[in-house]
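Trainee: This is the structure alone, sequence omitted:
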C-alpha cells in the first residue's frame, strides 16, 4: 500500500498580528517566523507522519528555501521526486491574527514549472494505490496526473483548493473530493446556496462518487453511497489554523490507504475522517504548517483521551 502526492512546495513567511489589517492599513507584527509549507508539501508530510509510505512529485528552485524543504521531506521519510528548476522555490506570505485566523498570499515560483509529467513521474503515480492532488500547481498537470492514475487503477483524491473552476473531465476522474464548506458551495453553484447540512451534502453529491466536506471546528460531512454522516469537531485552544486542512487531507488519505479495497465505503470514510479530524485538531494548537502536523502516535493518544 502506498500514496503519492503531486503538488506544491513553499516556504511560508508567517507574521503574527493582533488583527488582520484592513485595506490600506499598516499594523505591527508581534512575531515573525519561516516554516516549510505549500499544500502539497504539507499534505505529503501529514501522510508520512500518519504512518503511510508516500512519494512526492514536486518542483523547487536551487535556492536555500529548497534545501530547507528537502531536509524536512527526508526527515519525514518521504520519497522525493523533485525537479530542480531555474526559478525561486515557491513562497507564501501568511498573516495570523490573535484568534488564529489567517490570510495567505502565495507566489508559485517553481511550482508553476511542474508541467508535462516525465515518464519517471508518471511511473511514480501509476505505482501508487492512492493519488492525492491539490490546486497550487498548473491545472493541466493535475489533470495529467489524474488520468495517469485512473489508467493504472490508482484511487484519485482531489483537494479542490485553492478553489477555481474545474473542468468536467477532471471531475470525471476523481474518486474522492475533499473540500471545505465554502469551496463546496462555490463548486456546486446554486445547488450550494442554502446553508443547511442537508443542502451542502446534496450540493457535493453530484461532483464525485464520494466527498468529505470539512467544517472547521464544527467537524465534517462524509458523503458516500447515497448516505451522509455528520462528524463532530474537537474543542481545542487554536493557535494557528494554517495548514489544518492540509493536515486533514494527508491524514485522511493515509488512513484510507490502510483500509484497502473498502476505503470508499461510508464506514471506511467515516473512520478515516475521524482520524483526520483529530490530526487537524492537534495541528491548530501549534504554530506553522509542517511543524504543527502530528505523528500517528499523537493522533492515537488524542483519540484515546477523547
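Mentor: Everything's here; your move. Note that the coordinates shown come from a computational prediction; the quantities given were computed from them, not determined experimentally.
Trainee: Please count neighbours and contacts with C-alpha atoms only from this point.
Mentor: OK.
Trainee: Go ahead and list the helix or strand containing residue 43.
Mentor: Element membership of residue 43 [criterion: DSSP states H and E] is helix 39-49.
Trainee: Give me the contacts around that helix.
Mentor: 3-10, 36, 53-56, 58, 73, 76-78, 133-134, 136, 243, 246-251, 253-254, 289-290, 293-296 (CA atoms under 8 Å, 6 or more residues apart in numbering).
Trainee: Show me what the host helix or strand of residue 150 is packed against.
Mentor: Assigned by DSSP H and E, residue 150 falls within helix 139-152. Applying 3 or more CA pairs under 8 Å, 6 or more residues apart in numbering; DSSP states H and E, we find helix 139-152 packed against helix 119-127, strand 130-133, strand 155-159.
Trainee: quick one: residue 117 from residue 58, how far?
Mentor: 10 Å (CA to CA, to the nearest Å).
Trainee: same question, residue 146
Mentor: Taken as CA to CA, the span from residue 146 to residue 58 is 15 Å.
Trainee: Show me which of the two is the more surrounded one.
Mentor: residue 146 (30 against 24; other CA atoms under 10 Å).
Trainee: Next up, the contacts around that one.
Mentor: Here residue 146 is in contact with 131, 156, 170, 173, 174 (CA under 8 Å, 6+ apart).
Trainee: could you measure it against residue 20, distance?
Mentor: Taken as CA to CA, the span from residue 146 to residue 20 is 37 Å.
Trainee: Show residues contacting stretch 210-217.
Mentor: So stretch 210-217 is in contact with 175-181, 184, 204-205, 220-225, 233-235, 245, 264, 273, 281, going by CA under 8 Å, 6+ apart.
Trainee: give me that answer again for 7 Å
Mentor: 175-181, 204, 220-224, 233-234 (CA atoms under 7 Å, 6 or more residues apart in numbering).
Trainee: tell me which of these is nearest to residue 15?
Mentor: Nearest to residue 15 among those, counting by CA to CA, is residue 180 at 24.2 Å.
Trainee: Check the burial of the closest one by counting its neighbours.
Mentor: 19.
Trainee: then this one, side by side with the first:
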C-alpha cells in the first residue's frame, strides 16, 4: 500500500506540489495532463485470450494537450514556458511532474485525490490509432488554478487546450479568456470532441478567442459545414480572429479577415500520429513569438508574415508523426530540415481560396 503523503487535506485536492511565486513566462499552456502508453507498429489486434508482442516496444510518455505543447515548445528552444494541468497524487502524477520539470518548464500542477489520467494508444501497422483513455484527474482542472497560474506568469500567449473535455473549465472559459485579454495576452484555444456539456459554452466564448485550432471533424461539428474553409469562415463571423483547421495528410486551412489559404502537407514517413495537432500548435506559437506577432497586430497579418507561422506549425506537426510519442521528434533539427527541404514547395502549392 502506498504510504500516505504529508500535507494531505480533506476533499478532492491534496498537497500543493508547486509553491506559487511570481515567475514571468512568455507562454502559459493550460489543459490536460495524461500518461500515454503507446504500442506502435502492432501486427494486428488480438482475439480474446491472445498474446500479441509489441515489435517496437511499449513506451510511456507524458501526454495531454498542455503537456505536449509545452514540451514541444521547450524542445524547439523556447524559454519561459509554463504549464498548468491536474494530476493525481500517485506515482504517475510524480512521473508527469518530473518529466515536465526535466524539460525546463515552469510547472503548475493541481494535485487531486483521483488517479492521474492514462491513455493507451494501440497502433496497428497501416491503420489509424486506437485510443483507450481514462477520464480522471485530467478532466478536473479548475478555473481558479488556471487563473492563479495566469496571474503568476503574466504570459504573452495563453494556450488553452482540451476545450470540450475539461468539466470545470469548459463552463468558465469566458472568465479565463476575459482575464487573459485584460492582461494583454494573445489567446489560443484548442478543442477536442466534447464530453458531457459539449461546446455550448465554447460558442459563447468565440469572440474572446484570438486563434482557434481544430481538425476537420471538429470544425464540421462546431459549424455544420463539411468544407473546412466554409467552417473557418463561419467561425470568423462568430468572433475568432485566426482559424486554423488541420487536416492531417491533406494539409490545413488558415482563415483570417478576408483571406482563406489551403496548404498542402509536408511529406514524411508516418510512424505515429499521436500529438500531431499539439506539435502544430507549438510550431505556430513558436513562430508567433519569433515574428513578434501579438494580439495588437493580429488583424493586420500579411501573407509574408503568416508564411513562417504556417510553415513552422505544419513542419512541427509533420516531424511529430515520424517517431513514436507526441513530442519525441518535435526538435529543431527535424523541423528546420523539413522547412529547408520542402518549405518553398509547400508554399508554392498553397492555394488562395
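Mentor: That came through fine. Please read all numbers here as calculations on a predicted model, not as lab measurements.
Trainee: Quick check: TM-score for this pair?
Mentor: Superposed pair, TM-score by TM-score structural alignment, normalised by the length of structure 1: 0.88. Supporting alignment: 298 aligned residues with a CA RMSD of 2.4 Å.
Trainee: so the helix holding residue 150 of structure 1 versus helix 119-127, what angle?
Mentor: 50 degrees (axes from the mean of the first three to the mean of the last three CA atoms, to 10 degrees).
Trainee: re the thing from before, mark which of the contacts of stretch 210-217 of structure 1 are part of strands, please.
Mentor: 176, 177, 178, 179, 180, 220, 221, 222, 223, 224 (DSSP state E).
Trainee: So of these, which two are at opposite extremes in space?
Mentor: 180 and 224 (16.2 Å).
Trainee: which position in structure 2 aligns with residue 120 of structure 1?
Mentor: Residue pairing (TM-score structural alignment): residue 120 of structure 1 is matched to residue 148 of structure 2.
Trainee: Pull up the gap between its match and residue 108 of structure 2, please.
Mentor: Taken as CA to CA, the span from residue 148 of structure 2 to residue 108 of structure 2 is 9 Å.
Trainee: ok, back up a step: quick one: the residues in structure 2 that whichever helix or strand comes after the helix holding residue 43 of structure 1 pairs up with.
Mentor: Of the helices and strands lying after helix 39-49 of structure 1 in sequence (DSSP H and E), the nearest is strand 54-60. With TM-score structural alignment applied, strand 54-60 of structure 1 matches the range 81-87 in structure 2.
Trainee: Check the mean deviation of the matching stretch from structure 1.
Mentor: Superposed on structure 1, stretch 81-87 of structure 2 shows a mean distance of 1.1 Å to its aligned residues (mean CA distance after the TM-score superposition for structure 1).
Trainee: what distance separates that stretch from the centre of its chain?
Mentor: Chain-centre distance of stretch 81-87 of structure 2: 12 Å, with CA atoms, centre = their mean, to the nearest Å.
Trainee: just stretch 256-263 of structure 2 next, same as before
Mentor: On CA atoms, centre = their mean, the centre of stretch 256-263 of structure 2 falls 22 Å from the chain's centre.
Trainee: Kindly indicate which of the contacts of stretch 210-217 of structure 1 lies nearest residue 99 of structure 1.
Mentor: Closest to residue 99 of structure 1, out of all of the contacts of stretch 210-217 of structure 1 and judged by CA to CA, is residue 234, at 16.5 Å.
Trainee: There's contact between the closest one and residue 281 in this structure, I believe.
Mentor: Yes: counting by CA atoms under 7 Å, residue 281 is a contact partner of residue 234 of structure 1 at 6.3 Å.
Trainee: what about the two, which has more around it?
Mentor: Between residue 234 of structure 1 and residue 281, residue 281 has the larger neighbour count (other CA under 10 Å), namely 28 against 16.
Trainee: Who are the contact partners of the residue positioned nearest the centre of structure 1?
Mentor: Nearest to the geometric centre of structure 1 sits residue 246, at 3.1 Å (CA atoms, centre = their mean). Residue 246 of structure 1 is in contact with 39, 42, 43, counting by CA under 7 Å, 6+ apart.
Trainee: That one -> structure 2?
Mentor: In structure 2, residue 246 of structure 1 lands on residue 278 (TM-score structural alignment).
Trainee: so stretch 108-125 of structure 2 matches what in structure 1?
Mentor: By TM-score structural alignment, stretch 108-125 of structure 2 lines up with residues 81-98 in structure 1.
Trainee: after the longest helix seen in structure 1, next one along is what?
Mentor: Ordering each helix of structure 1 by length in residues (DSSP state H) puts helix 266-283 first. The helix or strand immediately downstream of helix 266-283 of structure 1 is helix 296-305, counting by DSSP H and E.
Trainee: and that following helix with helix 266-283, angle?
Mentor: Using the same axes, to 10 degrees, helix 296-305 of structure 1 lies at 100 degrees relative to helix 266-283.
Trainee: other SSEs contacting helix 296-305 of structure 1?
Mentor: When contacts are defined as 3 or more CA pairs under 7 Å, 6 or more residues apart in numbering; DSSP states H and E, helix 296-305 of structure 1 packs onto helix 266-283.
Trainee: Tell me the gap between the helix it packs on and the middle of its chain.
Mentor: 13 Å.
Trainee: Please identify the buried residues of it?
Mentor: 266, 268-283 (16 or more other CA atoms under 10 Å).
Trainee: same check, this time on stretch 265-279 of structure 2
Mentor: 265, 266, 271, 272, 273, 274, 275, 276, 277, 278, 279.
Trainee: Any idea how far apart the tips of that stretch sit?
Mentor: 14 Å.
Trainee: try stretch 259-269 of structure 1
Mentor: Using CA to CA, the two ends of stretch 259-269 of structure 1 sit 9 Å apart.
Trainee: So what touches it?
Mentor: Under CA under 7 Å, 6+ apart, the answer for stretch 259-269 of structure 1 is 222, 224, 225, 256.
Trainee: do you know how far whichever residue in structure 2 pairs up with the last one is from residue 93 of structure 2?
Mentor: Under the alignment (TM-score structural alignment), residue 256 of structure 1 pairs with residue 288 of structure 2. For residue 288 of structure 2, the distance to residue 93 of structure 2 under the criterion CA to CA works out to 31 Å.
Trainee: Who has more neighbours out of these two?
Mentor: Of the pair residue 288 of structure 2 and residue 93, residue 93 is the one with more neighbours under other CA under 10 Å, namely 25 against 21.
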